[in-house]
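# Have a look; sequence and predicted model below, questions after that.
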Amino acid sequence: MTVEGTIAAVATGAGGALSVIRISGREAIAVCDAVFRAASGRKLSDQSGYTLHFGRIVAPETEKTIDEVLVSLFRAPRSYTGEDMAEISCHGSAYIRQEIMKRLIEAGARQAGPGEFTVRAFLNGKIDLSQAEAVADMIASSDRATHAMALNQMRGGYSQAFDTLREELLHLVSLLELELDFSEEDVTFADRGQLDALLGRIAGEVGTLLRSFSLGNAVKTGIGVAIVGPPNVGKSTLLNALLREDRAMVSEIAGTTRDVIEETVCIGGVHFRFIDTAGIRATDDTLEQMGIRRTFSSIGKARIILLLADGSEERGTLCRRIEESLSDIALRTGQRLYILLNKTDKTASGDPESLADSIGSRFGHPALAISAKENRNLDRLTDLLSRSIDTDPLYDGTPVVSNTRHYEALLHASEALDRARQGLHAALPSDLLSQDIREVLYHLETITGKIATDDILSEIFSKFCIGK
């Protein structure tokens, strides 16, 4: 990737009252001067950075006004890209945007590619690669949690954690490689006990970052919630009630839902992906069997499982059905299961709340009495879901890994750290220990972009929108 020429692009979406057009590069201010006529009569090239100027964008050949605009001026290196920049705030008409872009290109700019402004910020050392990726996450954020996660990473919270690890590892490598220069004298510069303790602490910090991926990736993609249970217990009715719309078909006929239906709801600033599944039962229907197989696939991928049961049934029958359903579900580490006693509006006698408490105690999973049809206790259900996800790390500045590329790099770094510690315990020579630690450094530096191939950069920035 190169930083060549002066680029321009519309940085705002269509349909708004105003638009912003960005220009960056060595000739950015001269290009803007070619089409801008300041009300003050002064050239932008004579103005200092961080100033705002009112005037007109004109067709240079006729001096005919295209629009009245405001131009923000930024001087290198104190700009987003690290280059001279100008941003034109104009009216949001598609015709005006097209005319201004046409004149800027005629004056010497070229149309920017996807993410090219952020590419230049990265290549000019204004941000590292993890911060650049956070820019895309910030644009794509759709709730409070994903916004907080992207903001922390964009501000460098992520990078600071890696920089600290990197400095400590570099110090280790320098001491080990210094020993190689004095190999004949058998001199030791790195105390092996301190070295082991330091590697252990760094391995612990890398492990913490790896474990945070479970939360970060789930928040980024939406917390998966599988609604499961036997046919006709109200799974589709519950989904419709949570969505406040008739998304899933509801019928008294058992086995109506034969495929997975997935919809997203924002609860407490976090997106939850609710998955309505086919009822689990023995059946000879080929299509229903396919739906049930997909149900088990959804259960395996979900972070939370809502097991529905018919709370209007006689207690003995109810307990037997719950026991049968639980026997079909193999919970994996980190999954939560809640038992929902639905149809409590049909209960003729007894206290649904006491029944739920009794069921919860018997089966070892929290239970809640609800009525999806009458929206009874659905507020308690959403509160239960919100409290089941510890989002505090997202808001207190703790680095949380949400990017699969970062997770894979940390995984490789962790494996190299394990090899280094094993080599240390086996009294391997300094050059072999140094090699393993340098491998740790390599994987950490691919995250921040201190080491990055053109293929990786192209893959990352190709997903950016034009103008960012």
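Thanks, I have it.
# can we go C-alpha only for contacts and neighbour counts from here?
Noted.
# tell me the strands in the stretch 301-450 of the chain, going along the chain?
Chain-ordered strands for the stretch 301-450 of the chain, with DSSP state E, counting those that start in this stretch as the definition, fall at 304-310, 336-342, 367-369.
# here's the one I want to compare it with:
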Amino acid sequence: MINNDTIVALATASGSGAIAVIRLSGKDAVKIADRHFKSVVKDKLLVNQKTHTIHLGHIIDDNRVIDEALVSIFKNPNSYTGENVVEISCHGSIYIQQEIIQLFLRNGCRMADAGEFTLRAFLNGKLDLSQAEAVADLIASDNAASHQIAMQQMRGGFSSEIAKLREELMNFASLIELELDFSEEDVEFADRGQFKELIDRISFVLKRLIDSFAVGNVIKNGIPVAIVGEPNVGKSTLLNALLNEERAIVSDIAGTTRDTIEDEISIGGIGFRFIDTAGIRETKDVVESIGIKKTFEKMEQAQVVVLLFSAQEFKEDGKRLKVEIEKIKNRFPQKPLVIIANKIDTVSKKDLMSIESEFETIHLLSAKTGKGVEELKEKLIGFVNTGALRNNETIVTNTRHYDSLLKAFEEISKVKSGLEMGLSGDLMAIDIRQALFHFGEITGEITTDDLLGNIFANFCIGK
């Protein structure tokens, strides 16, 4: 699977900038870089320098100077990939980047595939597979919570927990396999009482990890929140207040928002994707009707629905609004529903007290003045179980890991049932082997070229 050739790629984001980093990795990385590097120190050669050192000089193509650069050397096995690695910090001109990369491509390097540096780190034992996947999650993290989870996984928190369970199960599996070799003598090497305790503990840990995926998936992908209501109740104004910018067009004309508008913000370290929808009402306008249809589609996709009315409506027509609220509740019974009385700046304090007494779960807010917006954010963050984050518990965010955990849990449940029924060791050994297989899939003890290809194809080139 692994190639021994030397690869090169831009390690920083594409485009011009102050600095760009070009990375080489492979057995001949230092030698190749040395042929095109002229140090400011006379007669200095990169091949003679110690690992983890930085050198100032020029990148040259024959007698032509391409750029002045800093060259960092990391010699195997003490590098990210476990191979010889050279990182060239040059000026961030796109022209300079391309000239340097093309120079090395002409002189013994190959362009790295997507994720090939991290793939080599995995194949050389510098990372296990779940840690390698966490590298991509860390790069993609766009809020504090997803960053925290990716860092924990990259440091081996998740994989060490799985590896420990797998090792204990493997020890018992070895004893049961040994019993099969002495089946005619009717001996029992594996203590069934201790084995049951282990299986119970593994079941408990697997269940906790499986349950954590609901939170992990939300943290990784963000929480979609649909802002719905009748036309001109302040949905777009609320979106702008939440985002703290003029993202949506605000007008006194009913039906201004004809299509859905989406944007994301981080609240308490969790990503929320707010969707401003077209106002729900009876209309003959074809375009507006399409927008209203999309509103219900977005409500289906959302995890939280924010239902907006104006405070004036609550004051004048509370009975009708109660019916409308019940319709939404009945249509989406599983979704958290936040009911908001907006435009509280347009009614009296007495009217607000009356609204609160009649609608117990109402949230009072003025999107125009910002009053109540922070309290709404706190209410939304309350829908996410952040306890596991605060306690630094392992949280599963990867669908592949979740699938393997489910399969491992199913096999462990079979082993547990077999113990309770007093099944023979040869029958339980089959289920134990399958559980071990699924554990190994997570950390990479068991892999296929197709699996690795699918995982690393999603990486960016240069990482």
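Perfect, I can see it now. Given the structure is predicted, the values throughout are model-derived calculations rather than measurements.
# Adding mean neighbour count as columns, could you present the strands of the stretch 301-450 of the first structure in JSON lines?
As requested, the strands of the stretch 301-450 of the first structure are exported to JSON lines (neighbours: other Cα atoms under 10 Å):
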{"stretch": "strand 304-310", "mean neighbour count": "25"}
{"stretch": "strand 336-342", "mean neighbour count": "23"}
{"stretch": "strand 367-369", "mean neighbour count": "26"}
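# Dump the ones you listed to TSV, plus distance to Leu239 of the first structure.
Written out in TSV, the entries for the strands of the stretch 301-450 of the first structure read as follows (distance: least, Cα to Cα, whole Å):
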stretch	distance to Leu239 of the first structure
strand 304-310	11
strand 336-342	12
strand 367-369	16
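# mind checking which of those strands is nearest Asp454 of the first structure?
For the strands of the stretch 301-450 of the first structure, distance to Asp454 of the first structure was read as Cα to Cα. The smallest value, 39.2 Å, belongs to strand 304-310.
# How far does the closest one sit from its chain's centre?
With Cα atoms, centre = their mean, to the nearest Å as the basis, the distance from the averaged C-alpha position of strand 304-310 of the first structure to the chain average is 28 Å.
# how big is the offset of that strand relative to the second structure?
Average distance, strand 304-310 of the first structure versus aligned residues of the second structure after superposition (mean Cα distance after the TM-score superposition for the first structure): 2.3 Å.
# How about stretch 316-324 of the first structure?
Once superposed with the second structure, the aligned residues differ from stretch 316-324 of the first structure by a mean of 3.8 Å; criterion: mean Cα distance after the TM-score superposition for the first structure.
# contacting residues around stretch 251-263 of the first structure?
The contact list for stretch 251-263 of the first structure (Cα atoms under 8 Å, 6 or more residues apart in numbering) reads 231-232, 236, 243, 248-250, 273-279, 287-288, 290-292, 294-295.
# Show me which residues of it are buried.
For stretch 251-263 of the first structure, the neighbour count (16 or more other Cα atoms under 10 Å) marks 255-260, 262-263 as buried.
# now the end-to-end length of it.
Stretch 251-263 of the first structure has an end-to-end distance of 19 Å (criterion: Cα to Cα, to the nearest Å).
# Regarding the first structure, what is its longest strand?
Counting residues, the longest strand in the first structure under DSSP state E turns out to be strand 64-74.
# And the next helix or strand after that one against the second structure, how far off on average?
Reading on from strand 64-74 of the first structure to the C-terminus, the next helix or strand found by DSSP states H and E is strand 85-91. Following superposition, strand 85-91 of the first structure is found to deviate from the second structure by 1.1 Å on average (mean Cα distance after the TM-score superposition for the first structure).
# Run the chain-centre distance for strand 85-91 of the first structure.
Here the centre of mass of C-alpha atoms in strand 85-91 of the first structure, compared against the chain's by Cα atoms, centre = their mean, lies 30 Å away.
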